[in-house]
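*Asks:* here's my sequence, what's the structure:
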Amino acid sequence: MIKLINSDKYNITLLYIEDDLLSRRLLEDKLRSYFAKVFIAKDGLEGLKLYKSEKPDLIILDVVMPNMGGIEFIKNIESDRKCKIIITSAFSDSNKLIELINLGIDYFITKPINFEKLKEAIDKLFYNLLLEQNINIYMDKLVKTISKRTIELNNQRLELIETKNILADKEKRYSDILNHSYDGIYINKDNKFLFANITLCQQLGYTETEIYTLNIWDLIHPDDKQRIIDYGIKRTSGEDVPNTYISRVLTKSGVIKICEFAVKTIQYENDWAVLGIVKDITDKIIAKEKLVQSERKFNKYLKSSPIAIIIAKKNGNIQFVNTAACLLLKYSETEILRMKIIDLVPQEYIIKGMRSFLQVLENKNIRHDDFQLKRKNNEHVDIILDAVKLNDNEIMAYCVDVTELIKIESKLEESLNTVSAKNKELEQFSYVATHDLRSPILNLKGLLDVFRKQ
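*Replies:* Got it, this is the predicted structure:
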């Protein structure tokens, strides 16, 4: 590339062809101070060899020279010429000048050569060339920059399209997740729905089109409306209010449902809105009420059962006792509920009681086991014990008082022993009586036989 090495010297290769020795020597030193590389030839033929080997950027040559003149030289390099040419000549033949112009020379200077004029001509030639080269370089850089930026923008466009597709896919999947949620989800602003998923529409019995026309307060049961409004006012003023609450809602068909609301204030489309999650707990509440009723019936049955029943936690704390158990142990219900199960076990039965307790915790029920409990007056009461595991935390024991039965069995055993003794006495009497009366009876029998024969 042609450029200035400094403000006085060009970084170009110069070929100077001049047959006159004096002219060559006068101009050579000045040219070497002005150009980075200078090659000298004494005629066109020698100059042609240097042209082919050195590929100069500028040629200064005479017109009339031995071996090969300037015009012939130019014609020889015309096919691949890329350099600038300055002609120097003492002649002003118009025909030759026209021929030189037609050959495309860049400048013509008459001899004797004035170096300042030559320098001025070179500056004009190469200033334009430098300007053109700089423009070309700038244009090349600009084209490369534009091309690079175009590729970058195209890549960004492709990335943007890909990102847009990914976002659209994620939005669709997110929408599918929201719509297939088991809970109703909505976004509300100024009492209007900005978003409502399919589940919420199904919970309330409205279509997606209908629900966006509703005022949210039209769905809240009148008896619960003021309470929910108060929550909203307090939340807006910064007071601490629950984000989760239960309210009744009215469906399109007029059915009342019990729902659990979880609400939170969010930024939505550059404005504040309320995000809500609605869980239909109607069936859960109904089931819970039925369970409570069932538990009440069960507790009533347990309370009124003629069999003593005690329920204890796995840590031994008694948490339920019925009337029969209180009568059996001679404690009040309040007293027993403050005790552990081990407090009701006599000392000699503690080890057996602990083993039985652990056995039940391992899901091994106890059936008709002989056991004893300790009453309030420290009197021991004999029982038949049955125990089962209700759940992971509770054990229930059935206690049947067999004290009177044991007494009856004891009396019966005493009676049996007495009868047995009497039977033995009778057996002894029978033996003695049989032995002592045997001979007289035999004698009488013999006498009777004699009388019968006579």
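
*Asks:* C-alpha from now on. contacts and neighbour counts both.
*Replies:* OK.

*Asks:* chain center to the longest helix anywhere in the chain, what's the gap?
*Replies:* In the chain, taking DSSP state H as the definition, the longest helix is helix 115-179. Centre-to-centre, helix 115-179 and its host chain are 40 Å apart (C-alpha atoms, centre = their mean, to the nearest Å).

*Asks:* before we move on, what about stretch 369-385?
*Replies:* Per C-alpha atoms, centre = their mean, the displacement of stretch 369-385 from the mean C-alpha position of its chain is 60 Å.

*Asks:* in it, what counts as buried?
*Replies:* In terms of neighbour count (16 or more other C-alpha atoms under 10 Å), stretch 369-385 has its buried residues at 371-376, 380-385.

*Asks:* related to what we said a few turns ago, so the following helix or strand past the longest helix of the chain versus helix 115-179, what angle?
*Replies:* Downstream of helix 115-179, the first helix or strand assigned by DSSP states H and E is strand 184-189. Strand 184-189 runs at 120 degrees relative to helix 115-179, counting by axes from the mean of the first three to the mean of the last three C-alpha atoms, to 10 degrees.

*Asks:* so which elements touch the helix or strand following strand 184-189?
*Replies:* Downstream of strand 184-189, the next assigned helix or strand under DSSP H and E is strand 192-196. Judged by 3 or more C-alpha pairs under 8 Å, 6 or more residues apart in numbering; DSSP states H and E, strand 192-196 is in contact with strand 184-189, helix 208-211.

*Asks:* how about this one, so we can line them up?
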Amino acid sequence: MKLHTKFSLSVGVLFLSLGISVSILEYSHLKSVVKRQAYQRCRRIIAEIEATQRYVREVLRPTVSKLIDRNNFIPEAMSTTFISRSIIERFQRQYPDYYFKFAALTPRNSINLADEHERQVIEQFKANPKLEEWQGLLERNGQLYYGVATPIRFKTSCMRCHGNPADAPMALRKRYGDKGGFRRQVGDVAIKFVGIPLSKALASAKARAFVFTGLAAMFLAGLFLTTNYFFRRFIIRPLQILQNGAKQIGNGKLDYRLGINTKDEFQELANNFNQMAEKLKASYSLLEQKVAERTAELQQEKAALQESEEKYRSLVENGLEGVYIYRGDRFLFVNPQVSQMTGYSQDELMKMCIWDLMAPEDRERLKGYGRERAKGKPAPTRYEAKVLRKDGQTIVCEFAISTIMFQGELAIQGSVRDITERKRIEEEIRQERDKLKGILAAIGDGLCIITENHKIIHANEVLKEIVGKTKLEGQFCYRSFFERKTPCTDCPLQKAIENKRIERTEFTYPNGRTVESTFSPLKLTNGEMVTIQIIKDVTEQRRLIREIEERRLYLEKLIAAAPDAIVTLDDQQHIIEWNPGAERLFGYKRDEALGQHLDHLIGKDDSFDEANNLTKVAMAGKSIPPTETVRYRKDGSPIDVIVTGAPIIINDKVVGVIAIYTDFSERKKLEAQLRQVQKMEAVGTLASGIAHDFNNLLGGILGYTSLLKMNLSKDDENYEYVDLIEKAGERAAELTSQLLAFSR
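*Replies:* Okay, the predicted model is just below:
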């Protein structure tokens, strides 16, 4: 297929595709314009309806409500739906094709009952409370509409007229009944639906698109023909001339020239073609001349090579490094530098075996290299070895070996450099490095050096033990320490490098070890930034702190639950702890007691000195044995207590006192009662003994008195006295019986 045919087909397909694409885009644009205009009209109608409803709701309804009874209801002045629908009905008389509806699932007025499509829209609004609008195409009564719907969501303020029928105005129930429009719930949804007819507008857009497509097709057809004509005239014809000229030159007609006068790139190409033919013709005539010139140049290069060889010899003999050539075990050439290094003259070296210069410990190794090289096997070309000087000293040299052709045969050329001083310096550096490693290893804390891209370049054994890894060098810190795939958020290493200051932090590794970490930025001599991280394992310390805190809480709870008063003083005898038992015993609240002088607070003039002396004993580092004493409550009443105390000693220094007060007032009363009972018991025992002894005496007195009365007549003058004695004895016997009863 020729170029002209390919071009015509390509341009034709391109223009056809372009025409179809432009037509489709134009129709899509016109269609979107029609939809956008329809949407704007729908939104404008909805906005006017909502404005009317707000006016009724905010102005008209409140005004009418004030003028009528609560049970009365005038929909023409109070119902937003009724008034809006009435306005739309008048609007539709002028625009009958427009569609509007207040649609609900259970409307008060049957004309507002939602159809199937409107039910689906209502369900969408119910399912998505955040949805504020629905829009789209729909077909109604055989006509295409563009519809927009917005939700009417029932609120608490709507429930009077749409909730319980009993709460609604009586006039509303009489007019619409108590079924439709009632029993709504807060959050129920109805919709305002507006539809604009699109059939005519879309037909107009389609017609305009067809007209545009026809015009575009005519334009592209003309453009195609014009392009084809100019392509044939300005491209194809010059190419045919160039093709013919190439054939003529290819046939050996070097005098043939192209005649193109188009004043464009083709003319420039033809001119270049003519120049090429002219130069090609001239090249044949210059070929012999070039051959002669090249021969002369080769002669000059040979002379230059000889000169270069002289310069190389001078460089070898006068250079800083020793250079030698040997075959087998004999030198073929040595420069003065080799003689200077070894202390042997060049003549002496030429007569020596090369292995005699090598130190015994390196000799076999170097011979092995020679044997491998002679067999054609790989052998080191650079190595270090010790050389024996003529004066007996040993020097360390660095050798570089290569195989060359010398005097027509294979030989070994080597260069040697004395590196004894360098080795000494390297050994000193190694010793210093080992010393530094020893110091780092002796540090009790973990230590590592990390680059700014989070790679660990050194880590001591302590750190490896902390994180539980045997190898850390070459690993990323976030992966080795925290098993992460990316650097840590708010990385302290990065902050230390960016802010050029020390960063401190605390974190817990995955193995449960808690550490305190310090990041110190450091700039190396090569300009690289690194961070020295010192890691201190504080796992045990944190565990002890937790145990101390738990024990402190335990003691605080124990002291708080103790029935006795427990008071703690500082070294100035001021109260620093006052438990609930102290509040109950002395009547002072904790906030009132803290910071007060204990002996001034609960001691009075008659007991202050005694209390202060006890406190001084404890402050002197001695314990106070249980001591009965008297202290005073907040209301001034005395209270009998047993006080014990002990010093609080930290680091061999008394820093305070703890005192415990036990209320024994009740026990003291019981002891007094016991003493009284014991006294009464003693009196009873005494009275019983006296009564028994007195009864024995009275028995004799009354017996003898009875015998005496029997021997006396009643007329006897002594009978009356004896009778008095008997009666006195009987009274004494009765008193004795009372004493016996008391003693029991």
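
*Asks:* now what about the TM-score between them?
*Replies:* TM-score of the superposed chains, computed with TM-score structural alignment, normalised by the length of structure 1, equals 0.53; 282 aligned residues with a C-alpha RMSD of 3.8 Å.

*Asks:* pick the most deeply packed of the helices and strands packed on strand 192-196 of structure 1.
*Replies:* Most buried of those by mean neighbour count (mean count of other C-alpha atoms under 10 Å) is strand 184-189; its value is a mean of 20.

*Asks:* so where is it in structure 2?
*Replies:* Strand 184-189 of structure 1 corresponds to residues 446-451 of structure 2 when matched by TM-score structural alignment.

*Asks:* got the contact list for that stretch?
*Replies:* The contact list for stretch 446-451 of structure 2 (C-alpha atoms under 8 Å, 6 or more residues apart in numbering) reads 440, 456-464, 466, 477, 528-537.

*Asks:* check the offset of that stretch from the chain's centre.
*Replies:* Using C-alpha atoms, centre = their mean, the offset of stretch 446-451 of structure 2 from its chain centre is 23 Å.

*Asks:* one more: stretch 573-585 of structure 2?
*Replies:* Here the centre of stretch 573-585 of structure 2 is set off from its chain's centre by 46 Å, with C-alpha atoms, centre = their mean.

*Asks:* in structure 1, which residue is closest to the centre?
*Replies:* Y174 (12.7 Å; C-alpha atoms, centre = their mean).

*Asks:* one step back: what about the contacts of stretch 446-451 of structure 2, which are in helices?
*Replies:* Among the contacts of stretch 446-451 of structure 2, the members falling in helices (DSSP H) are 440, 461-464, 466, 477.

*Asks:* so can I have TSV of these showing neighbour count and distance to R44 of structure 2?
*Replies:* Output for those, formatted as TSV (neighbours: other C-alpha atoms under 10 Å; distance: C-alpha to C-alpha, whole Å):
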residue	neighbour count	distance to R44 of structure 2
L440	18	81
E461	20	79
V462	21	78
L463	22	74
K464	17	75
I466	20	73
C477	23	64
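
*Asks:* out of the helices and strands packed on strand 192-196 of structure 1, which comes closest to V419 of structure 1?
*Replies:* Of all these, strand 184-189 sits nearest to V419 of structure 1, with 84.0 Å by C-alpha to C-alpha.

*Asks:* mean per-residue distance, the closest one versus structure 2.
*Replies:* Compared with structure 2 after fitting, strand 184-189 of structure 1 deviates on average by 1.2 Å (mean C-alpha distance after the TM-score superposition for structure 1).

*Asks:* and that strand with strand 192-196, angle?
*Replies:* Angle, strand 184-189 of structure 1 to strand 192-196, by the same axes, to 10 degrees: 140 degrees.

*Asks:* which one is P510 of structure 2 nearest to, not counting chain neighbours?
*Replies:* Leaving aside its sequence neighbours, P510 of structure 2 sits nearest to F482 (C-alpha to C-alpha, 6 or more residues apart in numbering; 6.2 Å).

*Asks:* for the one you found, give its distance to K471 of structure 2.
*Replies:* Distance, F482 of structure 2 to K471 of structure 2, using C-alpha to C-alpha, to the nearest Å: 15 Å.

*Asks:* same thing with T150 of structure 2?
*Replies:* Distance of T150 of structure 2 to K471 of structure 2, given as C-alpha to C-alpha: 68 Å.

*Asks:* equivalent analysis for G214 of structure 2, please.
*Replies:* Distance of G214 of structure 2 to K471 of structure 2, given as C-alpha to C-alpha: 79 Å.
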